[in-house]
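Q: With the input below, show me the fold.
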Amino acid sequence: MSKPISVGLIGAGYIASWHADALKATPGVTLAAVCDVSAGAAKALAAAHGARPFTSVEDLLASGVCDAVHILTPPHLHAALAIQCLECGLDVLVEKPVAESAEDTRRILDTAKRTGRRFSPGHNFLGLPAYTRMKAEMQAGEYGLISTAEITWALPLAPLRSGPFNLWLLREPKNLLLELGPHAFAFAHDLFGEIQVLSAQASYPVDLPVNDPRPQGFRILARAGGIDVTFHLTMVEVIDDRSVTLRGSSARARLDYAADVLTIERENASDLVLNPLNRQRRLAREHRRAGWSNAWVQLRSLNTLNPYGRSFRGMTAAIYGGSEDPRFSGDSALAVMQAIDAAINALPVEQMTPAAPAVQTHKPQPTAMVIGGTGFIGRALTRRLVADGRDVRVLSRGRTGPFPDLPDNIETVGVSLRDRDGLTEAMKGIDVVFNLAKALEDTWEEALENDVGVALRVADAAMDAGVKRLIYTGTIASYDMSDPSAKITEDTPFPADMTTRNLYARSKAECERQLLVRHRERGLPLVIARPGIVIGPGGPLQHWGIGRWHGAGAVRIWGHGRNILPFVLNDDIADGLVRMIDADVEGQSFNLVGDPMLSAQGYFKAIHEVLGAKIDVQSGNLYAFYAGDAVKYVLKKYALRRHGVVRPSLADWKSRAHFSRFVNDRPKDLLGWRPEPNRDAFIQRGIAEANLFGLDDSRSVGQT
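A: Okay, the predicted model is just below:
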């Protein structure tokens, strides 16, 4: 029996788990190593798969434990890492986009050919079973002669409107096409051959902070193999449509590659009366067959083998299945990147050039620090602090932030929240620290480390640095809000037993508990803020504090949706937080919840009336939610044997509906806080001006 191929992952972010699961399911392959600059991330993923963790690529390469690596870092690092690994004698798979240009892609390919190693692009959707069937049927002539093809990626990209804005894909307008283009262009190249871009158009511009527009849509016309191909890439709040449609002389084939569903529409030879009926009956059978097939796959795999996961399994099976598969060859990677480069070059230069940041005239002198300053609340808070005359130090993962217009007032520093000494140094000279950080974890152990542990480390650093006030943001989700007759104030205690609450609510409550211990025993200058359901410009349409979303067009509300929800405007949250700086309220907590305004049903009715967008709103049966959660708990704990699964509770589900009413007298009395009291003004600021769908300006931003 031949020795298994040992594979390492470079990068342990979100996409890494998909690669790890696919490798685990691929015969003859073993995951041997995980490398990430974050030791915690590398150790966690490595431990889950019996691999060795590394924190430097050099150490990984020197260990000799790998035959191949998957490069899963941000794209600007891909080319250098791929070349480095190829030079060390390893095969490489590079996540899309494989590089930032065709030139860099050619450098990778040339290195692979010179070293005799394999270079594969991570075009995972080409590995879907339904796509394999579509390609085979097209090549067999089942669809007749193909005349046109439409390849669509229509899926909301929330960071364009609500951040974080320091992501690689938002650094330059072209990065959006580099990020999404490989999916669509890989289909066209694999089906038809070399792609010739004829024209390109960008649309739906949205301003990043500040006056730095990014297109939210691209329409590209091309020819490939004699076929007219139209590419649609749309990132506004739209119904999910990720599809490949082939129009042939005998049939129209449509692949929904997000669902791994292929449907074929054909003509039939029935008479004029029965022809339309039989055509639709045949199409209905196609959908019914695909629906039952996918339902059986999900049931059999306990919902662990979704279409996205299947695409990665198909890709890894093809790459490690023996001879090089043309779908995942270095030559195909280069061809795809050349087509994307051509599309970028077809767009007006001025629309593909990011705005230059304002010129700094002097260094900021920060007296306030915002941890989480690039987030929704953090951005509004940071700008409010500057408006009040304070310079601000923003703690961020990178060294850039969404404040290019304020270089004299804001500095961004990249310090790990695990580095107490680094945090202490960053807090020197700072009077007030706002900790808006949060971690959404899968187990209580992870929450203790990455949420509670971070909150305490920030607090200790603040005391070490002599900070005068630490303002920590908890959440109203920590309350038991299941009783419609109850009124919640800051004196209302959290439940004594939080073990059956969702991890976010439980973790935030534990952060507050331990921070208050430090306040009482060690003099931590602490004030706690608990924002309500925050809306306003820069906030998301798909707010999961209101219900469970199914794309941009459908939501199932937590509960009946007729009770008043604790909505609050983002600017009002910033105002409340700023008022906590100098008020004599040390050791106290404040529920920053606006005046009673809207129910969930009323909120969506207002969206319809003000914006003209009708969302399919369904009431959610909380008992059904609880029962479904209980079944999942049993399957995860006993069938899949997952560690740290949280036992569900009915009270937790009822609390999501926010049945209890909040009383906001304390922040009004002690802080002088005045949230927006007028319903019409609240709707104007929270809905009309929020650009929830990303369609405020539908004018084209350039075409050739």
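Q: Please make it C-alpha for all contacts and neighbour counts, starting now.
A: Fine.
Q: what's Glu543 in contact with, if anything?
A: That one is not Glu; residue 543 is His. Residues in contact with His543 (C-alpha atoms under 8 Å, 6 or more residues apart in numbering) are Trp549.
Q: sec struct for it, please.
A: Look at His543: counting by DSSP: H, G, I helix; E, B strand; the rest coil, its state is coil.
Q: Pull up the distance across stretch 263-278, start to finish.
A: By C-alpha to C-alpha, to the nearest Å, the extent of stretch 263-278 from end to end equals 15 Å.
Q: Name the residues that touch it?
A: Here stretch 263-278 has contacts from 250-255, 279, 282-283, 286-287, 290, using C-alpha under 8 Å, 6+ apart.
Q: and the residues you listed as TSV, adding distance to Phe604 and neighbour count?
A: Shown next, in TSV, are the contacts of stretch 263-278 (distance: C-alpha to C-alpha, whole Å; neighbours: other C-alpha atoms under 10 Å):
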residue	distance to Phe604	neighbour count
Ser250	44	16
Ala251	40	19
Arg252	37	19
Ala253	36	22
Arg254	33	21
Leu255	32	21
Arg279	38	16
Arg282	37	17
Leu283	34	16
Glu286	35	16
His287	31	16
Ala290	33	18
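Q: Let's see this one next, to set against the first:
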Amino acid sequence: MTQKEMRVGLIGAGYIASRHASAVELNKQGRVTAVCDVSETTAREFAGSIGAQPYTSVDDMIAAGVCDIVHILTPPHTHAPLAIQCLNAGLHVFVEKPFALSRDEAAAILAAEEASAGQIAVCHNFLGLPSYAKLKKLVADGSIGRIDTVEVNWRFPLTPLRSGPYNLWMLREPQNLLFEIGPHLFAFATDLGGALTDIQVSTGKPITLPGNLGVRHQTWRVLAKAGSIDVAINISLVEGVDDRSVYVRGTNAVARLDYAQDTLNMRYENAAELVISPLSQQLSQAGQNIKNGAVNAAKQLTSLNRKNPYDLSFTNTVQAIYTALSANKPMDARFSGDAAATVVKNIAAVVNSAPAAAIADIPAAPAGSPNPTVLVVGGTGFIGRHLTRSLVASGRDVRVLSRGAGGPFSDLSDRVEMFAASLKDAESLEKAMQGIDVVYHLAKSDNATWEGYLENDIGVTERLAEAAMKAGVKRFIYTGTIASYDMSDPAQTITEASGFGDDIESRNLYARAKALSEERLMDMHQLRGLPLVIARPGIVIGEGGPLQHWGIGKWNGAGAVQLWGNGKNILPFVLIDDVSDALIKMIDRDDILGKDYNLIGEPMMTGRGYFDAIHQSMNARLRVKSSSFIALHLIEKLKYTLKKNVLRKRNLSQISLADWKSRGHLSPFDNSKAKADLDWQPVRDKDEFIRRAIVEANLFGF
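A: Okay, the predicted model is just below:
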């Protein structure tokens, strides 16, 4: 009997939506017919890329009758109301984790399911891994024996804790971290042992978030019981080696599941002679490792990386859920509403058992009303946060434009005003400019296509400039990027007169978009009098910046980086303090209108020198590897060919070999123009540079 193809609606078109869409496509049991997002542009762009119909209203999507099941991929606080709404409409519902944020919300969803023709499922996706299926089989058939201990680990860096953005949902309240990360861990514990009791919680490595957002503890240890099983759940969010694993100890064997790599290793006692037993044990482990590596490599190669462990976990989860729904059978127990409710109950119990310091209330904001004369667009990013605080320190009140009302400045609420506005709404942008003398445009967008950059980056820049001119703003300061330069020739010293070259269309989309934005703004300056100044910061480092900075190289976790090139040329580093200083100096100088400035620090160190300094000052020797630009270019060309001809991807772009070389910043910079015109003095002393860029930057989180 042929199963009916399920029509799928995705509610939320953020980064996780592509995983769900790919999983639906690979399963061939369903087809994405609708994409709903509050952003019309985002909905339209993503829906167009997969051949679906865009919507901006869940009510409209339901009324259109275009889907049988919805995937709820929106922020966690919206999961319960959206799930209930869609269940009440008779749809099946697949909810991203967390299922709910309280026992009451979970109960309300289950009650709606009881009264609905639809079924509910939750995305505890790691339970869909093939390696976990093997582990469950070994548990069920008694191969591991009677289990006494289950330990679940999530030791994986959470960069936003140290470098933002701080307006993410998971950072708004202390317990949100547990509801964001905890479902993965508690889903394993629940599926292997059941509901938890006798919960004890300890925490450590506190970090204070900027802007009166309070303290977050980066390590959590939970001890509990699940029947006769001792359960330990460990979370560590500081920079370090990725250890996302499940350890199961029984009377017959020990199992270690690496769910980030989709591998399962077993260790059994053996009957070999005492002298031979250690060798036998290690040979067994080596054989399992070789087999796991070969199988996973073959999967990824033959599927063009669509069966990497993370994507495979989504694919298998969707398959299990859709199979149950298509056959009108009860939901797979791993992904059922009852299991999801138990996970929520366990996380809520941990929150209630946590030390008071770990879930302390956020400090009260200072009283007072700001009178802003400076507007910072992109003020919640790395540079924007530092610039906003530096502007306040210089005696100026600031308005920060953001998509929401929250931000990392509640400790400065008497000096900093958060203004919620869409960058695509000309009317709200004009309101944001009222009373403003200076506008900093630091915002950028990440898009998969050139059309997306034209609308979300270049179009937004023009719209901001138009609003500034209508409001009579006295200074419009735009941050471009040095990535727009061709930095592939070590013999060419780059100055502001160098230009971006004639091959800009063969550059990466971000660099190309920034260059075109500058061109459009300069036209507005020359033809219409836009009071423009352009800044192009180099590789910005310092407090609030990430350890894993992709301007330096390609990272494979916190402890390993592949440099762009051999890492022996001086990189255009610049301290965040120096960038803010230069940007503020651009406010009052009338003779710099229409000029552009490369904000590059003094020649200080190479890529390898930077990591040597980390080793010497922090006692952490990271694994640093060189790369070949030609090899990177050829690999990218191969990926392009496969995506275009095998996966039939649309709107792809190819970048040049020069663009790859430019990532290595092979060309030196001359920063004399910024120093002369702005009276700017970036840090010259190497020891001071290292202290501020590395030692005081809290790169590792502890």
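Q: Overlay the chains and give the TM-score.
A: Superposed pair, TM-score by TM-score structural alignment, normalised by the length of structure 2: 0.97. Supporting alignment: 694 aligned residues with a C-alpha RMSD of 1.3 Å.
Q: doesn't Arg254 make contact with Tyr131 of structure 1?
A: No - with contact defined as C-alpha atoms under 8 Å, Tyr131 of structure 1 does not count as touching Arg254 (9.9 Å).
Q: joint contacts of these two?
A: Leu262.
Q: Let me know the helix or strand that whichever residue in structure 1 pairs up with Val624 of structure 2 is in.
A: Counting by TM-score structural alignment, Val624 of structure 2 corresponds to Val617 in structure 1. Following DSSP states H and E, the helix or strand that holds Val617 of structure 1 is strand 616-620.
Q: Kindly report the same for Thr30 of structure 1.
A: Here Thr30 of structure 1 is assigned to strand 29-35, by DSSP H and E.
Q: what does Gly453 of structure 1 give?
A: Element membership for Gly453 of structure 1 (DSSP H and E) is helix 453-465.
Q: what's the average distance of the helix or strand that comes right after that helix to structure 2?
A: Using DSSP H and E, the next helix or strand after helix 453-465 of structure 1 towards the C-terminus is strand 469-473. By mean C-alpha distance after the TM-score superposition for structure 1, the fitted strand 469-473 of structure 1 averages 0.6 Å away from its aligned residues in structure 2.
Q: okay, and strand 469-473 of structure 1 goes to which residues in structure 2?
A: Going by TM-score structural alignment: strand 469-473 of structure 1 matches residues 475-479.
Q: swap in stretch 651-667 of structure 1?
A: Counting by TM-score structural alignment, stretch 651-667 of structure 1 falls onto residues 658-674 of structure 2.
Q: thinking again about what came up before, quick one: list the elements packing against the strand holding Thr30 of structure 1.
A: strand 5-10, helix 14-24, helix 39-49, strand 52-54, helix 57-63 (3 or more C-alpha pairs under 8 Å, 6 or more residues apart in numbering; DSSP states H and E).
Q: now with 7 Å?
A: Judged by 3 or more C-alpha pairs under 7 Å, 6 or more residues apart in numbering; DSSP states H and E, strand 29-35 of structure 1 is in contact with strand 5-10, helix 14-24, helix 39-49, strand 52-54.
Q: Sort out which residues of the first one are buried, please.
A: Read it as strand 5-10 of structure 1. Residues of strand 5-10 of structure 1 classed as buried under the neighbour-count rule (16 or more other C-alpha atoms under 10 Å) are 6-10.
Q: Check how far that strand sits from its aligned residues in structure 2, on average.
A: Strand 5-10 of structure 1 sits 1.6 Å off on average (mean C-alpha distance after the TM-score superposition for structure 1).
Q: what sits up against that strand?
A: Here strand 5-10 of structure 1 makes contact (C-alpha atoms under 7 Å, 6 or more residues apart in numbering) with 28-36, 65-73.
Q: how far off helix 14-24 does it point, in degrees?
A: For strand 5-10 of structure 1 against helix 14-24, the angle by axes from the mean of the first three to the mean of the last three C-alpha atoms, to 10 degrees is 170 degrees.
Q: give me the stretch of structure 1 that the host helix or strand of Ala286 of structure 2 matches.
A: Remark: Ala286 of structure 2 resides in helix 277-302, with elements defined by DSSP H and E. Under TM-score structural alignment, the match for helix 277-302 of structure 2 in structure 1 covers residues 275-300.
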